[in-house]
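return a 3D structure for these sequence lines:
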Amino acid sequence: MELVIVAAVLIVGWLLYKKVGPGKNVKTITSEEAKSKLKEPNVQFIDVRTKGEYKGQKVKQFKNMPLHELGKRANELDPNKEVVVLCQSGMRSAKACSELKRQGFTNVSNVRGGLNMWR
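From the prediction side, this is the model:
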């Protein structure tokens, strides 16, 4: 019985990770690594938080592109350049990275911990 419960928990955990975790070939970077890229010309920075969250606290170089708009607005980004994605905690940005990968972007990085870890 305990083995069945453990197996069920593992399966549910794996399914949740597949649903909200970063997709294949999505890099996870620290806030320090993201900061080191801020002046690089071939890197695009997007913040997928809501407009209200963005107005309250933002990193100047990050363009606000809320997660719910990303599917329609991804064409504003250059698929040949790296995209660094930020949110508050790293969860929405992980979803955004997966969405960008599905749309053909090849160089996508998620900022681990989001603004909560921005120093």
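
all contacts plus neighbour counts: C-alpha atoms, from now on.
Will do.

all the strands of the chain, residue numbers only.
Per DSSP state E, the chain carries strands over the ranges 26-29, 43-47, 63-64, 82-86, 108-111.

show me what the last one is packed against.
Where contact means 3 or more CA pairs under 8 Å, 6 or more residues apart in numbering; DSSP states H and E, strand 108-111 is packed against strand 26-29, strand 82-86, helix 91-102.

structure for this one too, so we can compare:
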Amino acid sequence: MSQTIINIILFLLLASFLASRFIPSRGVRMMTAAELKRRLKQPGVQYIDVRTSMEFRSFHLPGFRNIPLHELAARARELSKEKEVVVICQSGMRSQKASKLLKKMGFRYVTNVKGGLNAWQ
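Below is the predicted model of the structure:
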């Protein structure tokens, strides 16, 4: 009986961990690469690429500014909390983390590009 309870607790902890990693934060909008292509030149939007500087130099989308994920907390003051922030990375994982961080920091309009640059093709 106690082993069953332990297994249930472990399962719930694992499910909670996975949900926190893969489910977007409340208030974070998801956008496909196709939507991004239509909106890319929209004025008043802050486009942020959270890949490393080296990744950004090798290829980036025009209009995107590089703020690597590990620098985002320290450099968030460079962004307006009142304007939409569209976040991209290579696959969508780092941009999802960045989006959650920005929401926690009080940014009102945060959009994550689902699938990142891998989906851009």
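
where does the TM-score land?
For this chain pair, the superposition-based TM-score is 0.88 by TM-score structural alignment, normalised by the length of structure 1; 119 aligned residues with a CA RMSD of 2.0 Å.

biggest helix in structure 1 by residues?
Taking DSSP state H as the criterion, structure 1 has its longest helix at helix 2-20.

got the angle for that one vs helix 91-102?
With axes from the mean of the first three to the mean of the last three CA atoms, to 10 degrees applied, the angle from helix 2-20 of structure 1 to helix 91-102 works out at 70 degrees.

so how much does helix 2-20 of structure 1 differ from structure 2 once superposed?
Compared with structure 2 after fitting, helix 2-20 of structure 1 has a mean deviation of 4.6 Å; criterion: mean CA distance after the TM-score superposition for structure 1.

show residues contacting that helix.
Helix 2-20 of structure 1 is contacted from outside by 91-92, 94-95, using CA atoms under 8 Å, 6 or more residues apart in numbering.

need those in JSON lines (columns: distance to Arg102 of structure 1 and neighbour count).
Shown next, in JSON lines, are the contacts of helix 2-20 of structure 1 (distance: CA to CA, whole Å; neighbours: other CA atoms under 10 Å):
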{"residue": "Met91", "distance to Arg102 of structure 1": "17", "neighbour count": "19"}
{"residue": "Arg92", "distance to Arg102 of structure 1": "15", "neighbour count": "24"}
{"residue": "Ala94", "distance to Arg102 of structure 1": "13", "neighbour count": "29"}
{"residue": "Lys95", "distance to Arg102 of structure 1": "11", "neighbour count": "21"}
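
alright, that wraps it up for me.
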